[in-house]
Structure formats: structure tokens, C-alpha cells
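Asks: Sequence unavailable; structure follows:
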């Protein structure tokens, strides 16, 4: 599994453990559930938390890295409903520290922006919140070359 997939999977499982929504890697959800999905916003169910990693910064010389994660939420036509879902995600992710992934460590997560997206084609309101996750991950070692005289 790639480190990007690990970030999505780990955040989805954490949100499930905190009862924000339900993550099923097979993507099969009941109509009344709040789903957690990876990158793609499905037509159903009505309530969704969609996680997308859209940027990764890495150092060429250090193990420091930063992941940008978009959390897109969707609920019904009442703006308070999608705002509450977004707030539930914020409560779990903002300030998150020391999340161990199989091949990386997230040392701090923080929300950097949030905005309403309006309604989808059937009137369900959406929001987006963007998070920055700082951490460390191993990288291939550069071969050392002797300096030429």
C-alpha cells in the first residue's frame, strides 16, 4: 500500500473509531449511513465524508514530509447538517498528534481552510475543509559519491 493510501485508510479508520462516519473499503453502504470514501464522492448514501490527498511535500535530505488532505462533506439540504458533519471531522482531526502509519508518522494535523461548496445536483449541501498533516517518512537513500579532485 502506498503512503498516500495509508493516510486515507488511517484517517478513515480513525473517523470510524470516533463515530463520525463509517468506512468500508469495499464501498458498500446502507442508505442511512454516513459513508467515508477515498477520493470519489458517490451518488449514495446522502451523507458522505470524502477524503482526498492532493499534495505531498518531501525533503530531499530529511525524512520530513507534509500531506495536504481535502475533507469534502455532504449532507441534506439543511446547511446546519453539513456544518455539523464538518465540525465532527474537525473535532477528530484538528490538532491530531502522533498517528503511526505502517510507513510514516504524522506528528501534527491542522485545518488550514474551510468553505461551503453549495448544493449538488439533487440539493444536498457540501463543504470542504483542507488539512495539512506534518510528519516523517522514510525515503530512498542517496548514493554517496566521493568528491572529485
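Replies: Here it is on my side, so go on. This structure is a prediction, so every number in the text was calculated from the model and none was measured.

Asks: C-alpha only now, for contacts and for neighbours.
Replies: Noted.

Asks: Check this protein for its longest strand and report it.
Replies: strand 105-119 (DSSP state E).

Asks: elements contacting that one?
Replies: helix 79-93, strand 99-100, strand 125-136 (3 or more CA pairs under 8 Å, 6 or more residues apart in numbering; DSSP states H and E).

Asks: Surely residue 83 touches residue 125?
Replies: No: distance between residue 83 and residue 125: 9.2 Å, which falls outside the contact criterion (CA atoms under 8 Å).

Asks: Between the two, point out the one with more neighbours.
Replies: Under the criterion of other CA atoms under 10 Å, the comparison of residue 83 against residue 125 puts residue 125 first, with 24 against 20.

Asks: what's the distance between that one and residue 42?
Replies: Distance, residue 125 to residue 42, using CA to CA, to the nearest Å: 14 Å.

Asks: ditto for residue 141
Replies: 40 Å.

Asks: These two - which one has more neighbours?
Replies: residue 42 (15 against 9).

Asks: three-state assignment of that one?
Replies: coil (DSSP: H, G, I helix; E, B strand; the rest coil).

Asks: Could you pull up the residues touching it?
Replies: By CA atoms under 8 Å, 6 or more residues apart in numbering, the contact list for residue 42 is empty.

Asks: Mind doing that once more with 10 Å?
Replies: By CA atoms under 10 Å, 6 or more residues apart in numbering, the residues touching residue 42 are 27, 35-36, 48, 50.

Asks: then this one, side by side with the first:
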């Protein structure tokens, strides 16, 4: 059974790949000219990567409304403009976006936080943006 987080992150990877922002491989292979999409953990290579991590912010106890946050962590090269360009392209697609991510209806999406992370040990620039997604996720005791 696919979890809500897995569905959202995978659906987001497919969306970003379809928009030409970053390359996604369902097998998890991190190949291509970059940036490539990784899940949860930031890999050491390649240089240009978009790492997606989902976590729950709130769940309504009675209705099927949840807020799922997705951290979009972008790493570029030693030129900070590579990070800014990728982060900006993601913002352009996701800000005020609505639709379906892996079977989960997203009623509204907006960036909540954007934080520069500086350079990593290899002097590659990083930035973390957190997007809040208002979702409709029925459960056994929250059918509406």
C-alpha cells in the first residue's frame, strides 16, 4: 500500500520531471545532466540534485483535510545561480498549484519557507524551500 507521503513525493517528482526542471527515475537512479531528483536523503553525487521529503503538518480529526509539507532541497554547483535557477523554476510550478499528486488531491499549494543553506563541504550552494499542500486524504474514521 502506498502512503500519502510516498504518493505526494513520487507525484511531485513526476511533475517536476515533466516540467523539465529535474530528471526523475522511478528506479531511483541518479543519472542525467542534472539536476536529478532524490528522495529523503541528499546524495553525495551528482552535484545538481533536488531532494524531496514529505512530512505531516496537521490532520483534522473529523474531516479528511491534512496539510502535508514537502521540503524541496536544491543543491547546485559552486555557482549559486544554479541553485537559484532550479529553486525559482520549482516555485514557478508549485506556487498556487492545484491538482493530483500520485492519487492525492492537492487543493492548494504554497511556499511557506525559503531558506538559503550556504555551501556544503564541496562548496556547492544549497537552498531548502518548504511547500505546504492542503490535501484531501480520507481515512477509515475521516471519510469526508
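Replies: Thanks, I have it. Being a predicted model, the structure only gives us computed values, none of them experimental.

Asks: mean distance, the longest strand of the first structure to its aligned residues in the second structure?
Replies: On superposition with the second structure, the mean distance recorded for strand 105-119 of the first structure (mean CA distance after the TM-score superposition for the first structure) is 0.7 Å.

Asks: so is the nearest residue to residue 132 of the first structure once chain neighbours are set aside in a helix, a strand, or just coil?
Replies: Take residue 132 of the first structure and drop its neighbours on the chain: the residue closest to it by CA to CA, 6 or more residues apart in numbering is residue 68, 4.8 Å away. With three-state DSSP as the basis, residue 68 of the first structure sits in strand.

Asks: Just give the number of residues close to residue 68 of the first structure.
Replies: Around residue 68 of the first structure there are 19 other residues, counting by other CA under 10 Å.

Asks: now swap in the one 3 residues further on and tell me
Replies: If you count neighbours by other CA under 10 Å, residue 71 of the first structure ends up with 25.

Asks: hmm, back to that, comparing the helices and strands packed on strand 105-119 of the first structure, which stretch has the densest surroundings?
Replies: strand 125-136 (a mean of 21; mean count of other CA atoms under 10 Å).

Asks: what helices or strands is it leaning on?
Replies: Counting contacts by 3 or more CA pairs under 10 Å, 6 or more residues apart in numbering; DSSP states H and E, strand 125-136 of the first structure packs against strand 47-58, strand 64-74, helix 79-93, strand 99-100, strand 105-119.

Asks: For residue 34 of the second structure, give me its contacts.
Replies: Residue 34 of the second structure neighbours (CA under 10 Å, 6+ apart): 21-24, 46-50, 76.

Asks: Give me the buried entries from the residues you listed.
Replies: 21-24, 46-50, 76 (16 or more other CA atoms under 10 Å).

Asks: Would you format those residues as JSON lines with distance to residue 60 of the second structure included?
Replies: Shown next, in JSON lines, are those (distance: CA to CA, whole Å):
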{"residue": "21", "distance to residue 60 of the second structure": "33"}
{"residue": "22", "distance to residue 60 of the second structure": "33"}
{"residue": "23", "distance to residue 60 of the second structure": "34"}
{"residue": "24", "distance to residue 60 of the second structure": "32"}
{"residue": "46", "distance to residue 60 of the second structure": "39"}
{"residue": "47", "distance to residue 60 of the second structure": "39"}
{"residue": "48", "distance to residue 60 of the second structure": "37"}
{"residue": "49", "distance to residue 60 of the second structure": "34"}
{"residue": "50", "distance to residue 60 of the second structure": "30"}
{"residue": "76", "distance to residue 60 of the second structure": "37"}
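
Asks: Identify the farthest-apart pair in those residues.
Replies: Greatest spatial distance in those: 24 and 76, 16.4 Å, computed using CA to CA.

Asks: just to revisit the earlier point, closest to residue 109 of the first structure out of the helices and strands packed on strand 105-119 of the first structure?
Replies: strand 125-136 (4.3 Å).
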